[in-house]
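*Asks:* next comes the sequence, and after it the predicted model I'd like to discuss.
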Amino acid sequence: MAIRSKLVATASTSAFAIALGTLAAPAYAQDNGEGEENNPTSVGQEDEVIVVTGIRASIDSSVAKKRASTSIVEVVTAEDIGKLPDSSIAETLSRLPGLATQRFDGRASKLSVRGLSPDFTTTTLNGREMVSSDNNRAVEFDQFPAELLSGATIYKTPDAELTSQAIGGTVDLQTVRPLNYTGDRFIVGVRGEINDNGKLNPETDDKGYRVNVAYIDQNAAGTVGWSLGYARMVQPIQEQYIHTWGYSNLGTEEDPAFFIDGIKPYVKSNELTRDGLMGTLQLEPKPGWTIAFDAFYSKFADDQTLRGQEIAGYTAASRDILEVEGGVVTQGRWNGIRTMSRNDFSDRDSDNFAIGANGTFEFDNGWTLELDASHSFANRTYQAYETYSTSGRGQTGPSDDITYTLGGSNGLTITSGLDYADPAVWELGDNLGWGGGYCFPEFGWQCDSQDGFVNEETSDDSLTAFKAAARKELESAISGVSVGAKYSFREKEHTRFGQFLTLRIYPDTLPIPAEFLLPATDLDFLGLGGSISYDARGIVDSGVYFTTVENERNRLSDDWSVDEAVFNAFAMADLDMDLGGIYLTGNFGVQAVHTDQSSLGYATTESGGELIAQQINKGDEYWDILPSTNLIFEVADNTKVRFGAARVLARAPMDKMNASRRFDYNAANADETDILQSPWSGSGGNPNLRPWRAWQFDLSLEQYFGSGGYVAIAPFYKKLLNYTYDELTVQDFSGVVAPGPVQPILTQGLVSTPANGEGGKIYGIEFSASVPFDTFTEALDGFGFIGSASLTRSEVRKTADSDPEQLPGLSREVINGTLYYDKGGFGARVSARHRSAFLAESFAIGLSRQTTQAKGETIIDAQLSYDLTNAGIEGLTVYLQGSNLTDEPFIQYYNDDPTQFRHWHTYGRNFLAGATFKF
C-alpha cells in the first residue's frame, strides 16, 4: 500500500520491543525481510566485515526509521517471521513506552495506551479496523499468535490518512508481504512450557507446548509471491485465587474495625488452546502496480476448572475480633459458620477472521491510486457452570469455627476444624440458601433450591469496509497531496442470561456418584486443607439437574445489537522544505466523518404482575471534523523536534450504546413521597451516546548518538471535550400497575443511563532511551540497555461541579527496562515492566463487568539464546525463557485501601525451552 507504506515503516520512540522480537537472531549477516543484509560494517580488507545482528541490528534499524518517521509512534518488528518470542502480541506490546496491559487469568490480554482504557484504543490488521470478541470494542490481543505477525505499529499522533483513529492510540498489526523477501524460506519453531504451580486440579495439566511453521516464496520473475503460516499453542495456567466478599465495620466511625464478610478460596486451572492461520498472495503485474490478498484466522478455546469453598460470613452465629491494625481486623474468628463447596467449570470459545484485498497503482503522471476492501468478524460463546455440594440443605448441616489472619504471600491464611474433603459429609445440593427455581417473591431470595447456576454469554461482531484514495507527488514545499474516502458498516450482537440448576430429586440432596469423585483439591495454600472434588462436567452431562431461567427481564435487557455506518472523507498535504537551515517535514490535513448509529433492544417492566417487553430501535446521526498536523524540525544533524496536534475521537463502549432498558418496582417504598426513595427505578443504555472527543498536543525531542543510541523526551496533553458517565433522569411510570393490592403514591422514578459529561484533561511525559554500552568503552561491546518511563495524570469530571474521576486503565507510572548482551551468537536479556495502581476490569455476578482498584505490579522476564551456526548447524537457534519470575500477584482491593484486598491472584512462574530452525 503505497499511501500507507511510509506510516508502516515509521519507527519507535523506543527500540525496546524490537530488541525483544529479535533476541534469537543468528550471529551472521541476516536477511532483514526486505532482501537486504543488516548493516554490515566493513573493516580492513574488502572481504573482512564486522556484522551487527540480533538485538543490536534491530536497534540500529529502528533508530534509522525513527529519524525518517512523520508521526510519533511505537514499533515492534520481528527479525523474521516466527521470531517474536512471546505467546501473544499483547506480551510484546506491553513493553513499549506508555503502553500497559492488564493480566487476565495470568496472561496479558487488553491494552491501555497513555492511560486510556482498552475501549479507547483502535486495533487494525494491515491498516484495516478489527472487530472484537469481547462484549465491547477492546480487542483481546491474546487471540493473535505472535509467531504469525511481522510486527506492529502504535500511532500516538494521527494524520488525516489514518481513518481508524482513537484518543488512546491506534495499534496496527502487520503480517508479511512475501515480495519484500528474496528467495524462499521455511521456518519451524517448537517450544515446551511448564508452570511451577503444578497441577492444582487433579485432571488438569501443568505442561503445554507451542509449534509454528511458515513458508514464504515467490516465482522466478518476482511478480507473484505467497506466504502461509500456522501456529498452535496449548498453554497451562495454574492459579491460586482468594476473593473476599467485602468488609463490614464492627467498630465505630471514629474507631473502625472492618471485618471480612466472607472468603472464597479457589484453585483455578485454565488450558488455553489457540490455532492461528495466516496467508497472503501478492502480485506485481507491472512495475509500480501491487495487488495483495491476505487472510488471518484465529480460533481460541479457554477451558477452565475451578474448585474451592464459599465461606459465608453471614451464616456465622457470632464474630470475634482478635486483632485490629489501621482500622482493619487483621485477625478475626467466625463461630458457627457454614460454607458451601464449589466445583465449577467454564468454556470460552472465540473465532476471529479477517480478509482483505488491496491494490496500489502508480501512473506516469505522478498519481497513485489505492483501492481496499475488507471484512472481519469475531464471535464468542461463554458458558460458566457452578455446581454446589452441601453438608445439609439450607444451612442445616454441621458448622465450623474459622479464624482468618491477613497477610502472607496469598493475602490471608485460615485455621478450621471441619473436614471439607469427606464425601460422606458433602453431597450435591444447596447449603447457603441462594434462591433458585422454587423461590417465589413471597419466599424472598434466601431459599434453598439453587443447587448450581449457569451463566451464558454470546457476542458476534462484524465489520465490512471499502476505501479509495489517490495521491499526487509534487516538486515543491508541498511534496505531495492525498485525498480519499472510506465507508464501513459494523454490527455487534450480544446476549447474556442466567439459569438456576436444581436437582431433579429436590428437596433431597444427592450423594456424589462414585464414578465422578476425584482426589481432593488442595487448599493448603491458605491453610484449609483438602476440598471435595468431582467431575462437574460429567455430573452436569449425566442429567441430574433441571434448569429454570433466573429472570426473563434480565435476559431480555441483555439481548441487544448496535449498528454503526461510518463515512470518512480526508485530504492531506505532505511538507518538505528548508526554513533557513532547519529542515521541516511532516503533514497537515483534515477528516470529515459522518456517523449513523442505532441500537435494537428491549424495554422491560411488570404491570399487574405480568412481564411487559417492548422492542426499541433508536439511534442518531452526526458529523465530526477532525483536523491534524505533524511537524518534524531537524534543528541539527542528530537532533529532531516533533510536534503533533489533532482533534480525535473514540467511540463509546457498545454496551453503553445499547437501547435496552429495565424498569423495577420496590414495594417496600410504596408510601414514599421523596423521588430519591421512589419505588420505581430503572437502568439501561443510550443509543444516542456520542463519542469521546478531544484535542491532543504532542511534542518529542530526540537526540541521537553513536551507533543505535538515542534519548527521547515526549510530553503530551489531551483535552477531553466530553466524558461518559451514568446519569439519573426522571421517568414517568403512569399507567404501569404495580404488583400487589397497594399502589404507590409516586408515579415517577429515577432511571440510570449513560450520558456525555463535562470532560477534562489527560497529560504526561514519556522518557525513552537506547544506550549501547560500547559507546563508552569497547570493553562493553555487546552490552546495552533499553528503557522507558511514562508519567501520566488526569483530571476528568462528570459535570462542572463534580469531583475528578479516576479513569479506568490509567497507571500514573509505567516503567519498562531491558538489560541485554548480544555477541558471537549468544544472547541474554532480563526485562522488567512496572505499572502503578490503576482501575482494573473484573467480572461481577452474572458475567457483568466492573472496575476495581488494582495494586501496582512489577513483572520480570528473562531469556537466553544461542545460535548454533558456530557449531556447524546453520539456521538453528535454541533458547530458554522464564516469565513472571518473581511470581508477582495481581491484587485488587476495596475502598482505596490496599489492606482491604478484594481479589488476590497468584499465577506461578512459566518456563519455556525451544528452538527455531530456518532454511
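*Replies:* Arrived safely. Remember, it's a predicted structure, so these values are computed and weren't measured experimentally.
*Asks:* only C-alpha atoms for contact and neighbour calcs from this point on.
*Replies:* Will do.
*Asks:* OK, contacts around residue 534?
*Replies:* Counting by C-alpha atoms under 8 Å, 6 or more residues apart in numbering, residue 534 touches 343, 512, 516, 517, 518, 519.
*Asks:* highest neighbour count among those?
*Replies:* Going through the contacts of residue 534 with other C-alpha atoms under 10 Å as the criterion, the one with the most neighbours is residue 343, at 24 neighbours.
*Asks:* for residue 536, see how far away that residue is.
*Replies:* Here the criterion is C-alpha to C-alpha, to the nearest Å. By it, residue 343 lies 6 Å from residue 536.
*Asks:* mind listing the shared neighbours of the two?
*Replies:* Taking C-alpha under 8 Å, 6+ apart as the contact rule, residue 343 and residue 536 both touch residue 387.
*Asks:* just the buried positions in the helix of greatest length in the chain, please.
*Replies:* Under DSSP state H, the helix in the chain containing the largest number of residues is helix 54-68. Using 16 or more other C-alpha atoms under 10 Å as the burial criterion, the residues of helix 54-68 that qualify are 54-67.
*Asks:* of these, closest to residue 448?
*Replies:* Minimum separation from residue 448 among the buried residues of helix 54-68 (C-alpha to C-alpha) is found for residue 55, which lies at 62.1 Å.
*Asks:* excluding covalently adjacent residues, which one is nearest to the closest one?
*Replies:* Counting by C-alpha to C-alpha, 6 or more residues apart in numbering, residue 55 lies nearest to residue 19, which is 4.6 Å off, once chain neighbours are set aside.
*Asks:* next: residue 376.
*Replies:* What sits nearest to residue 376 in space, not counting adjacent residues and going by C-alpha to C-alpha, 6+ apart, is residue 354, at 4.1 Å.
*Asks:* from residue 734, how far off is the one you found?
*Replies:* In this structure, residue 354 lies at 49 Å from residue 734, with C-alpha to C-alpha as the measure.
*Asks:* which of those two has more neighbours?
*Replies:* Legend: neighbour count by other C-alpha under 10 Å for residue 354 and residue 734, higher for residue 354 (23 against 9).
*Asks:* second structure for comparison follows:
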Amino acid sequence: MSMFKPSMFTLALISAGVVSHSAYAAEETAKAQEDQKVEVIEVKGFRASVVESINTKRFSSEVVESISAEDIGKLPDSSIAESIARLPGLTAQRLDGRASKVSVRGFGEDESATTFNGREQVSISDNRGVEFDLYPSEVMSGVTVYKTPSANLEAEGIAGVIDMQTIKPLSVDERVFQLNTMYEKTSFDKLNPDGEDAGLRGTFSYVDKFADDTIGVALALTTMTSPNQEKRWNAWGYPEFEADGKQYSILGGAKPFVRSSTLERDSVMFVFEAAPSDNLSMVFDALYVDFKDEKILRGIEIPFAWGQGSISGQSATVDAASGFVTSAVTEGQRVVVRNDYEDREAELSAFGFNTKYNVNESLTLEFDASHSSVEKKIWSLESYSGTGRGNERGEADNLGYTFSGGNTGAQFSHELDYSDYDLIKIGGPLSWGWSSALNEKYGVVGSENADGDYEYHPYENQLQDGFINAPTIEDELNALKFAAKQALDNEFVSSVEFGLSYRDREKSKMSEGYFMTVADFSYPDNPGMLTVPEQYRLGSANLDFIGMGDMIAYDSRAMVADGQFDLLAESLTNPSHATMSWKVEEQVTAAFVQANINAEIAGFPVTGNAGLRYVKTEQTGKGNAFNTVGGKVVTTPTHVEHDYSHLLPSLNLSVALDEMQTVRFGAAKTISRPRLDEMNASISAKYNQRPDENGNNWEVSGGNPTLEPKEAIGFDLTYENYFSAEGYFSVALFHKELKEWIFDGTYEIDMTGVVDPVSGEVPPNAGGSGKGKVNGGGGDLWGYELSVALPFNIFHDSLEGFGIIASHTGVKSDINDPNGNEYELPGLSDSIQSLTFYYENYGFQARTSMRKRSEFKGDVYGLGFKTVQVDILGETIWDAQFGYDFGEGGFEQLDGLSVSFQIQNITEEPFTALSGDNALQVRDYQDYGRTYMLGLSYKF
C-alpha cells in the first residue's frame, strides 16, 4: 500500500520538536535532513505553543481545537477560560468580571462535558457546567476541545468535550525549576474602604527524571490573591401601566451597588510517571484546589413605582416611541441601605491512576481509576439599615431618576445624607420578612378585634433586619475503566479498541436561609433601630456613579460573628428551601468498540475511526415532598429511581488530499444529561381525595427525577490547509438535529411510599401528576466556522515573528417546544469572533487579543442562589500582553529570566443584561474597569 512518505515539511516540524519523535526514529530524521538538506525550524515561547496547537488539530482523528502551554505552567492567558474562549467556535460568559462559563458552538456550558486528563470532572455550580476559573492555568500543559466525539471518549456532551491536561514529566527533555510571580492591580481605586485593589500570584514548578529516564515527577504549587471591583446598576423590574388609553412602563425599583472582591486560590498539582520497561507505563496525577471568593457589596436599594412614595406626573418624561418613563420623581420614599458580604469557599480534589501494558507487539491493555470531588459552601449576608423601622417610620426622601440613554442605568437625585450615622441606623426600614415564625418569636402577632377583623401588630412583618443565604453543594465522582487495543495487519483498519467503564456520581445541595434581627430588639421595651457601634464603622462608600453620593459603611460580618444579630431559620415557614435541597445519584455503565482506520482509497490516504458506545444510566433522586400546615412547612423524604440506555455511534474520517490539505467528515449521535437541579426529587406535594382526569390523586410540582438526556445527531464537514509550520486556515460546516430537549410540561410520577405531609400517612393511591421539566420538542442547529493562523514570514523574511490568529463563527437555530413555540438555546450567540495579533522575536513578546460575541441568554444567580436566565447583550473584550525573555534576547548571564505585563479588558467593556426588548430597561449594568498584571519568571 502506497502512503505519503515523510515530507520536508513534516521533517521540519520534527526538528522544531512539535511532532512526536516516536513517529520517526531519530536516526531516520537526521538522515533525511542530511539527504534533503531540510532547513530546521526552531520556534519557542508563544509561537511554539501556536505550532503545537496546530499540530494537535492537524494529527487528531477527531475535529478538535487546542491550546498549549508555551512553557511549564504558562498558558498564553491568565486563566484557562480566557484561553479557551479564543478558540474557533467557543466563547465565555463572564462571572464577576472573569471569564468562567464556556459555550461551544452555540450551546451553553451544561451541554458540554469537561474532563481532566480524560476523566469527567465534578462541578462547583448547581449543575454540570464547570466554572473554569476554579482551575489554575499554571498547572496545565494544554486544553483540547473535541467538537466531534469518538467512542473511546469517557464523557458525553452534545456540544463537545473539553479536556484539560497536566504535563507528563517523561516527555520533558531536562530538569526544570521555575518560579513565577505576578502583581495584579485594578484600575478602580478601592470602591469599598475594606476592599482590595491589588493582589499577588506565585507559582513554583519542578519537573525531573530519574533512573535512566524511567521515572519522572512533576510538582506545581500555586497561590493567588486576585482583586476585582465592580460598579453595578441592578433593576428590580419595569412594571407596565395604562393611562389615557396608552401603555407605559416605569422603573419599579433599583438595587445598585459597588463590589470589591478578592479571589484566593491555592493549588497543588503532582504527577508521577514510570516506565520501568518498554512494555509497561504508569501515571499517577493529583490536583488539589482550595478556592475562596470574598465579596464586599454596598449600595442603596431604591423602591420607585413599587415603593411607598407618590410619583408626580409633572416630573415625568416619557419616551414617545416606547412609552417608557425615562425620568420621574417620587416623594415620600424610604430606601434600604445595604452593607452585604458574600463568601464562596470550595475545595476540589482530583486523583487518577493510569497504567498501560503491552502484552505483545500488537495487544495493549489499559486500566484507569479516578476520583473527583468538590465541596462548596456559600455564606451570603445582607444587612439592612435606614431611617426608621418599617414602612411608616423614619424620615422619607424625595428621589428622582433619569435614564440618559445607552445601557448604563439611571442617575438618581436625593435630599438625605446617607453617610450620616446618626440618621442611618441598622434595622429593616421596609416591611419585609413576612414570616409567622419570626413574628411569633418576638411576640408581634396581630389578633382579631371585636368585629372579627384581623388587626396587625404595629411591628408585625417588620423584623427582618438582614438575611443570610447559606447553601452547600457537594459533588463526588468515582470512575473505573478497562480497555484494550489490538493492532491488526489489515489494509483498512490498523487497530481495534474496546473497553468497559463505570462512573458513580453523587451530587447534593442543601439550602438554608436565616432571618436576621438586631439582638437588642424587644417589644415594647426597645423596638427601634440600632446605631452602628463605633468599632464596626468603616467610614463611607461612594455611590457617585448613580448620583447617590456617600453612604455609611460598616463591618456587617463582624457584627454577626459578635452576636449583634439573632438568627431564625427561614425554612420553618418558607417552602422554597425544601425545593432547593436535593440529592441526585447516577451510576453510568458504558461499553465501547472502535475501529481505527488507516487506508488508501482512490489513491488518497484515509484515517479516522468508527465506533459504537453503549451507555446505561441508573439515576436516583432524593429530596423532600412538602406542604404547609398551620403556616409551618412539613416535609417527608422522597426517593425516585429511573434508568435508561443509549447506543451512540460515531464516525470520524480524514482524507489527505496532499501533504498540506485535509478534508474531514464527522457523524455521531450524542447526548447531554439533564441539569441536576431540574431532575431533583424535591417537590410540592398535595394529596387530593378525588383523582384528576389522569386518575392520579397526588398533585406535584417541582423537579422531575425521571428526566432523560437531550439527544442530537450531528454532522461535521471541514477543509483544512496547513500551508506553513505556523500557519493554517480551515472552513467548517456543522449541523445538529436536536431531539428530546427539555421544557416545562406535565409528567407522571410514582409516589409509592411517600407520606402525605398533611395526614402523616401513606395514601392508597401512589399515582401523581407532576408539573415541571419534561423531555420533548427539538429542532435544528447549524453553522459555520472560519479560522486562520497566519505567520507574516511567509510574505517576507523581515516580518519574522509577526502573525495573526483569527476566527469567525456563525450559528443559527430553529427549535420549538412541545407546543410548537420558538425556543432560544441558552448560551447561543449567532456571531462569535476572535482575533490575536502577535509579535515574538529576539526575546520580545507582544500580542493583543479580542473576543467578541453577539447577544445571548445566560444564567446568573437569583434569589437563594437559584440559577435564573436573563438576556445578555453582546460584548467585545480586548486584552494585551507584553514580555521579554532576557536569555532569548542574548543576555546569557540572565538566561532563564523573563518579565511580562498584561492589561485585561482594555476598553472597559461592561456586562449588560436587559429586562425585555427595550434597550433602556437595563436589568444589570456591571462596570469592571481594567486589570493590570506585572509578572516575573525565572527558570533555573
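*Replies:* Nice, thanks for sending it over. None of the values given here were measured: they were computed from a predicted structure.
*Asks:* just give me the closest of the contacts of residue 534 of structure 1 to residue 632 of structure 1.
*Replies:* Proximity of the contacts of residue 534 of structure 1 to residue 632 of structure 1 was ranked by C-alpha to C-alpha; the top entry is residue 343 with 59.7 Å.
*Asks:* show me where the stretch 801-919 of structure 1 has strands.
*Replies:* Listed from the start of the chain, the stretch 801-919 of structure 1 has strands (DSSP state E, counting those that start in this stretch) covering 804-805, 813-823, 826-835, 838-843, 849-854, 857-867, 876-883, 890-893, 901-906, 910-918.
*Asks:* possible to save the ones you listed as TSV with mean neighbour count and distance to residue 798 of structure 1?
*Replies:* As requested, the strands of the stretch 801-919 of structure 1 are arranged in TSV below (neighbours: other C-alpha atoms under 10 Å; distance: least, C-alpha to C-alpha, whole Å):
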stretch	mean neighbour count	distance to residue 798 of structure 1
strand 804-805	15	7
strand 813-823	23	24
strand 826-835	21	26
strand 838-843	18	17
strand 849-854	18	17
strand 857-867	20	29
strand 876-883	20	40
strand 890-893	23	24
strand 901-906	24	26
strand 910-918	19	43
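*Asks:* which one of those lies closest to residue 445 of structure 1?
*Replies:* Taking C-alpha to C-alpha as the measure, those were each checked against residue 445 of structure 1, and strand 838-843 came out nearest at 21.9 Å.
*Asks:* residue range for that closest one in structure 2?
*Replies:* Against structure 2, the aligned range for strand 838-843 of structure 1 is residues 856-861 (TM-score structural alignment).
*Asks:* for the matching stretch, give me the average deviation versus structure 1.
*Replies:* For stretch 856-861 of structure 2, the mean distance from the matching residues in structure 1 following superposition reads 1.1 Å, by mean C-alpha distance after the TM-score superposition for structure 1.
*Asks:* contact partners of that stretch?
*Replies:* Applying C-alpha under 8 Å, 6+ apart, the set of residues contacting stretch 856-861 of structure 2 is 93, 108, 824-829, 867-874.
*Asks:* wait, which of these is closest to residue 498 of structure 2?
*Replies:* For the contacts of stretch 856-861 of structure 2, the minimum distance to residue 498 of structure 2 (C-alpha to C-alpha) is 31.0 Å, reached by residue 108.
*Asks:* ok, the counterpart of that closest one in structure 1 - contacts?
*Replies:* Under the alignment (TM-score structural alignment), residue 108 of structure 2 pairs with residue 117 in structure 1. Contacts were defined as C-alpha under 8 Å, 6+ apart; by that measure residue 117 of structure 1 touches 111, 168, 807, 808, 809, 810.
*Asks:* farthest-apart pair in the residues you listed, please.
*Replies:* Put simply, by C-alpha to C-alpha the two of those set farthest apart are 111 and 807, 14.3 Å from each other.
*Asks:* neighbour count winner among the two?
*Replies:* The residue with the greater number of neighbours, taking residue 111 of structure 1 and residue 807 and applying other C-alpha under 10 Å, is residue 111; the counts read 30 against 19.
*Asks:* helix or strand: which one has that one?
*Replies:* With secondary structure defined by DSSP states H and E, residue 111 of structure 1 is part of strand 107-113.
*Asks:* which helices and strands does that strand pack with?
*Replies:* Taking 3 or more C-alpha pairs under 8 Å, 6 or more residues apart in numbering; DSSP states H and E as the contact definition, the neighbouring helices and strands of strand 107-113 of structure 1 are helix 89-93, strand 99-104, strand 121-125.
*Asks:* can we see that at 6 Å?
*Replies:* With contacts defined as 3 or more C-alpha pairs under 6 Å, 6 or more residues apart in numbering; DSSP states H and E, strand 107-113 of structure 1 has these neighbours: helix 89-93, strand 99-104.
*Asks:* got JSON lines for those, with mean neighbour count and distance to residue 323 of structure 1 too?
*Replies:* Converted to JSON lines, those look like this (neighbours: other C-alpha under 10 Å; distance: least, C-alpha to C-alpha, whole Å):
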{"stretch": "helix 89-93", "mean neighbour count": "24", "distance to residue 323 of structure 1": "42"}
{"stretch": "strand 99-104", "mean neighbour count": "22", "distance to residue 323 of structure 1": "33"}
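*Asks:* what's the closest of these to residue 651 of structure 1?
*Replies:* Distances from residue 651 of structure 1 to each of those were compared by C-alpha to C-alpha, and the smallest falls on strand 99-104, at 19.9 Å.
*Asks:* tell me the residues of structure 2 aligned with the closest one.
*Replies:* Taking TM-score structural alignment, strand 99-104 of structure 1 hits residues 90-95 over in structure 2.
*Asks:* mean per-residue distance, that stretch versus structure 1.
*Replies:* Averaged over the aligned pairs, stretch 90-95 of structure 2 sits 1.0 Å from structure 1 after superposition, using mean C-alpha distance after the TM-score superposition for structure 1.
*Asks:* ok, stretch 779-788 of structure 2 next?
*Replies:* Mean deviation for stretch 779-788 of structure 2: 1.0 Å (mean C-alpha distance after the TM-score superposition for structure 1).
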